[in-house]
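> Give me a model of this one.
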Amino acid sequence: MNWPLLIKQTRERLGETQEQFAKRFAVTTNTVSRWETGTYQVSLDAVDWLLQYAESREVKCCPRCGGKGIVLEESQEADKAVEGDKP
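Below is the predicted model:
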C-alpha cells in the first residue's frame, strides 16, 4: 500500500489542512508532511485510527482499498500502489 498517498488523499478528502490533521493526531505539522512524503512511516495503529475516522466522516470508500473509507485517485500512481501490494 502506498501509505503516503493514502494519508494525503484522505486528509484532503476530509477537507483538513496539514495543521488541522496534525492537531487531530496530536503530532506536529512537520510529522504529517513527512508521512505524506514518505520520509516518516506512519504506524499501523495510526492508519487504523485514520481509516475509522474517515469512515465516521462518511468519506466514500472503494472496493480496491478494502472498503476502509478511502478513495484513491484514479491514476497510474494509485494503480501502481495497489499492484505493489501483491506478493
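> use CA for all of it now, contacts and neighbours both
Noted.
> now the helices for the protein?
Assigned helices in the chain, in chain order: 3-13, 18-25, 29-37, 44-56, 76-83 (criterion: DSSP state H).
> got these as a markdown table, with mean neighbour count columns?
Formatted as a markdown table, those follow (neighbours: other C-alpha atoms under 10 Å):
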| stretch | mean neighbour count |
| --- | --- |
| helix 3-13 | 19 |
| helix 18-25 | 16 |
| helix 29-37 | 18 |
| helix 44-56 | 14 |
| helix 76-83 | 14 |
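> Can you check the distance spanned by stretch 34-44, start to finish?
Across stretch 34-44, the terminal residues are separated by 16 Å (C-alpha to C-alpha, to the nearest Å).
> thought K8 was touching R34?
No. Applying C-alpha atoms under 8 Å as the test, K8 and R34 come out as separate, 10.5 Å apart.
> want to put them side by side, so please do this one too:
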Amino acid sequence: MANLSVRGLQTETLDALKTQAGREGKSLNAMVVQLLQNAVGGKPKPCPHTDLDALAGTWSSQDAADFTHATAAFRAIDADLWDSA
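The predicted model follows:
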C-alpha cells in the first residue's frame, strides 16, 4: 500500500472529514481512503472480519443449553486454590 501526504488542506475540510469519520465509526485515514477510492471509481478492499459478529443470534435455545452444560465446570471455584492460609 502506498502512503500520501496532503498539504494545504483547509481546517474546515479536516474538521468535516473527522466528523464524517466519527459518524461512520471509522478512523480518519479509513474515511479519506474510502472517499478517494469512491472519487476515482475504485473498489474498496474488503475488510476481513476478525470478530465473532457473524455468530451473533445464530444459536438455537438447544445450542445455548448444550454450551452452558458443556462449560459448567469452568464456573466452579476450587476453594483450595484460593485458600490464603
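> Work out the TM-score between the chains.
For this chain pair, the superposition-based TM-score is 0.27 by TM-score structural alignment, normalised by the length of the second structure; 38 aligned residues with a C-alpha RMSD of 4.2 Å.
> following the host helix or strand of L36 of the second structure, which helix or strand comes up?
When secondary structure is defined by DSSP states H and E, L36 of the second structure falls within helix 28-39. Beyond helix 28-39 of the second structure in the direction of the C-terminus, DSSP H and E gives the next helix or strand as helix 61-70.
> Against W3 of the first structure, how distant is V82 of the first structure?
With distances defined as C-alpha to C-alpha, the gap from V82 of the first structure to W3 of the first structure amounts to 11 Å.
> now swap in V32 of the first structure and tell me
12 Å.
> again, but for S33 of the first structure
Using C-alpha to C-alpha, we find S33 of the first structure at a distance of 12 Å from W3 of the first structure.
> How many residues are close by Q34 of the second structure?
Q34 of the second structure sits with 15 neighbouring residues when counted by other C-alpha atoms under 10 Å.
> how far away is it from D63 of the second structure?
Counting by C-alpha to C-alpha, the separation of Q34 of the second structure from D63 of the second structure is 39 Å.
> Also N38 of the second structure?
Taking C-alpha to C-alpha as the measure, N38 of the second structure and D63 of the second structure are separated by 42 Å.
> Also L14 of the second structure?
The span separating L14 of the second structure from D63 of the second structure equals 48 Å under the rule C-alpha to C-alpha.
> so which strand or helix has K18 of the second structure?
Taking DSSP H and E as the criterion, the element that holds K18 of the second structure is helix 11-23.
> Now that helix: buried residues?
Residues of helix 11-23 of the second structure classed as buried by neighbour count (16 or more other C-alpha atoms under 10 Å): L17, K18, Q20, A21.
> and the closest residue to the second one other than its chain neighbours, what does it touch?
In space, K18 of the second structure comes closest to L28 once its chain neighbours are excluded; the distance is 5.8 Å by C-alpha to C-alpha, 6 or more residues apart in numbering. Contacts for L28 of the second structure (C-alpha atoms under 8 Å, 6 or more residues apart in numbering) come out as L17, K18, A21.
> All set now, cheers.
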